[in-house]
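Student: Sharing a model prediction with you, sequence too.
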Amino acid sequence: MQFELMASMMCADYGNLEKEVKELTAGGIDSFHIDIMDGRYVPNFAMSLNDMKYIAKESPKPLDVHMMIEHPNNRIDLFLSNLRKEDTVYIHPEAEYHPSTTLQSIINAGMIPGIAINPGTSVETVMEMLRIVKKVLVMSVNPGNAGQMYLPYVGRKITKLLALKEDMDFEIYWDGACSADKIIEFAPKGVKGFVLGTTLLFGKDKPYGETLNNIRELKF
């Protein structure tokens, strides 16, 4: 079964970032998930524009840029000018007065538009945006911090989205508390990709390539 694996780079060893990026690339990661946090929309600071540019320079793999900032439209051009056509940009609809304007900027720049849906955000409130995005990032934890526990009610939200995607042109991705049992449960249902953090990928005493191969060989 084919599904995408994205490395949550806020969990990487920043003292050895070049080594981390090169080993993940050689190990077969599909893309790098870049969490941009401003300490306002979420109660934490994480990666920056310079981090994003550095990873793009060190690896040909696509970037998955998750904008957890207030009013992303005020800064979106700065990020878009440093991205490639195969890169994705997710925004949180609640963070913007007119999120469709920001999504259109992403589309006009030639990048892949996406929205991130928080645990407390209903599918119904983002219905119209589902018609213009290519990716939907479902947060299975509240945004802002790594290492949180999975919120079980998010599974019902994914079920709703899976039914809608049959008539729309988007794919569903999982972000937060991603464990092997969640991949086994949701990949066969149609979830396209999974953001990997400390639960499955980082902080293990084995090469990234071995870890990624083990995940891809999970029994369904």
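Tutor: Alright, I've got the coordinates.

Student: CA only for contacts and neighbour counts going forward, please
Tutor: Noted.

Student: tell me the SS of residue 113?
Tutor: The three-state label given to residue 113 by DSSP: H, G, I helix; E, B strand; the rest coil is strand.

Student: Settle this for me: it is touching residue 88, isn't it.
Tutor: Yes. Using Cα atoms under 8 Å, residue 113 makes contact with residue 88 at a distance of 6.0 Å.

Student: Find the residues that touch each one of the two.
Tutor: Common neighbours of residue 113 and residue 88 (criterion: Cα atoms under 8 Å, 6 or more residues apart in numbering): none identified.

Student: right, and residue 80 touches residue 108 too?
Tutor: No. Using Cα under 8 Å, residue 80 is not in contact with residue 108; the gap is 10.0 Å.

Student: Looking at the two, which one has more neighbours?
Tutor: residue 80 (18 against 11; other Cα atoms under 10 Å).

Student: buried residues in the host helix or strand of residue 209?
Tutor: According to DSSP states H and E, residue 209 maps onto helix 208-216. By neighbour count, with 16 or more other Cα atoms under 10 Å as the criterion, the buried positions of helix 208-216 are 208-209, 211-212, 215-216.

Student: and that helix, what other elements does it pack with?
Tutor: helix 17-27 (3 or more Cα pairs under 8 Å, 6 or more residues apart in numbering; DSSP states H and E).

Student: let's see it at 10 Å
Tutor: For helix 208-216, the elements it packs on are strand 4-8, helix 17-27, helix 180-186, judged by 3 or more Cα pairs under 10 Å, 6 or more residues apart in numbering; DSSP states H and E.

Student: what's the angle from the shortest one to helix 17-27?
Tutor: For strand 4-8 and helix 17-27, the angle between their directions (axes from the mean of the first three to the mean of the last three Cα atoms, to 10 degrees) works out to 170 degrees.

Student: what packs against strand 4-8?
Tutor: Where contact means 3+ Cα pairs under 10 Å, 6+ apart, strand 4-8 is packed against helix 17-27, strand 31-37, strand 63-68, strand 171-175, strand 193-196, helix 208-216.

Student: One more: the longest one?
Tutor: If you count contacts as 3+ Cα pairs under 10 Å, 6+ apart, helix 17-27 packs onto strand 4-8, strand 31-37, helix 49-58, helix 208-216.

Student: let's bring in a second model and compare:
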Amino acid sequence: MSRHSLMVDAVKRGKYSKLFEYLIARQGDEWSTNFQELEALLGFALPNSARIYRPWWANDNRNGHSQSMAWTVAGWKTTAVDLNNETLTFRKVKDMDVTAPAKPISDTSNRSVAPKMDDFREELKAHLMWGKLQQMSSVVIKAGDLHRSVGGYPTPFNRMTMCCNAMYQEQRGEDRVIERPNKGYGATLTIEYQLPRG
């Protein structure tokens, strides 16, 4: 049995099977919805983390998160996640590779201003909080991925130095730099942050 077949089987038996079946059957390439409509479809309330942390909506099926497996295995991705208004859009992906790396947490392709230091700090802390909620012992974050989550990368609002500074400032004694660019700043900067944070 292929990996994809195993994933489909797991999703069909999982908590978010109704969302999977709905997306498989849905016509069109886009579905704009809200959290209340999703809860009505699922038959239960979304967890608090879905309303607080954008990483909950990440298009990542590599770590066995049942919610993201439901839409990615069905061939869809989340975009335009708005936690304040509790809305989002599902968009069909043509020939989606279910083994692909995680996509950005939210669709920030329409960013009209350059990100600020607080944007990077907030996104970084969201990743760390997500790891804590998943009871992980550490979270590995790469600057390029973090910047894509915030938006403005690689153009036109590239603030990679600021992004790396935010990562360095969060670093503590027990954390480990896995990869450091030659000049210390760049998309390949990768830091493993230990959890929980002290």
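Tutor: Ah, there it is. Predicted model only: the values in this text are computed from it and were never measured.

Student: Mind checking the TM-score on these two?
Tutor: Here the TM-score for the pair of chains, by TM-score structural alignment, normalised by the length of structure 2, is 0.29; 98 aligned residues with a Cα RMSD of 5.4 Å.

Student: Tell me where the longest helix sits in structure 2.
Tutor: Secondary structure of structure 2 per DSSP state H: the longest helix is helix 117-133.

Student: Just after it, pick out the following helix or strand.
Tutor: Using DSSP H and E, the helix or strand that directly follows helix 117-133 of structure 2 along the chain is strand 138-142.

Student: Next, the angle from that next one to helix 117-133.
Tutor: Using the same axes, to 10 degrees, one finds that strand 138-142 of structure 2 and helix 117-133 are set 150 degrees apart in direction.

Student: Can you point out the buried residues in strand 138-142 of structure 2?
Tutor: By 16+ other Cα under 10 Å, the buried positions in strand 138-142 of structure 2 come out as 138-142.

Student: If we go by neighbour counts, what in the strand or helix carrying residue 79 of structure 2 is buried?
Tutor: Per DSSP H and E: residue 79 of structure 2 is located in strand 76-82. For strand 76-82 of structure 2, a neighbour-count test (16+ other Cα under 10 Å) marks 76-81 as buried.

Student: Determine the set of other helices and strands touching it.
Tutor: Counting contacts by 3+ Cα pairs under 10 Å, 6+ apart, strand 76-82 of structure 2 is packed against helix 17-25, strand 30-34, helix 66-73, strand 87-92.

Student: what do you get if the cut-off is 7 Å, keeping everything else the same?
Tutor: Judged by 3 or more Cα pairs under 7 Å, 6 or more residues apart in numbering; DSSP states H and E, strand 76-82 of structure 2 is in contact with strand 87-92.

Student: looking at the helices and strands packed on strand 4-8 of structure 1, which is closest to residue 104 of structure 1?
Tutor: Nearest to residue 104 of structure 1, of all the helices and strands packed on strand 4-8 of structure 1, is strand 63-68, at 15.1 Å by Cα to Cα.

Student: Give me the next element, helix or strand, following that closest one.
Tutor: helix 76-80.

Student: tell me which residues in that following helix are buried?
Tutor: For helix 76-80 of structure 1, a neighbour-count test (16+ other Cα under 10 Å) marks 76, 79-80 as buried.

Student: now those residues in JSON lines, with distance to residue 66 of structure 1?
Tutor: Formatted as JSON lines, the buried residues of helix 76-80 of structure 1 follow (distance: Cα to Cα, whole Å):
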{"residue": "76", "distance to residue 66 of structure 1": "12"}
{"residue": "79", "distance to residue 66 of structure 1": "11"}
{"residue": "80", "distance to residue 66 of structure 1": "12"}
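
Student: Which one of the residues you listed is nearest to residue 7 of structure 1?
Tutor: Taking Cα to Cα as the measure, residue 7 of structure 1 lies nearest residue 79 of those, at 19.3 Å.

Student: Quick check: the closest one vs residue 214 of structure 1, distance?
Tutor: From residue 79 of structure 1 across to residue 214 of structure 1, the span is 34 Å (Cα to Cα, to the nearest Å).

Student: cool, and residue 49 of structure 1?
Tutor: Noted for residue 49 of structure 1: a distance of 32 Å to residue 214 of structure 1, by Cα to Cα.

Student: Give me the contacts around stretch 4-12 of structure 2.
Tutor: Outside stretch 4-12 of structure 2, the residues within contact range by Cα atoms under 7 Å, 6 or more residues apart in numbering are 17, 66, 69-70, 73.

Student: Filter those down to the buried ones and express that as a PyMOL selection.
Tutor: In PyMOL, this line selects whichever of the contacts of stretch 4-12 of structure 2 come out buried by 16+ other Cα under 10 Å:
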select buried, resi 17+69+70+73
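
Student: Turn the contacts of stretch 4-12 of structure 2 into CSV, columns for distance to residue 149 of structure 2.
Tutor: What follows is the contacts of stretch 4-12 of structure 2, written out as CSV (distance: Cα to Cα, whole Å):
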residue, distance to residue 149 of structure 2
17, 27
66, 21
69, 19
70, 21
73, 21
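
Student: Identify, from the contacts of stretch 4-12 of structure 2, the entry nearest to residue 88 of structure 2.
Tutor: Of all the contacts of stretch 4-12 of structure 2, residue 88 of structure 2 sits closest to residue 70, with 15.4 Å by Cα to Cα.

Student: OK, contacts around that closest one?
Tutor: Contact analysis of residue 70 of structure 2 by Cα under 7 Å, 6+ apart lists 11, 16-17, 19-20.

Student: so which pair among these is furthest apart in space?
Tutor: 11 and 19, at 9.6 Å, using Cα to Cα across the contacts of residue 70 of structure 2.
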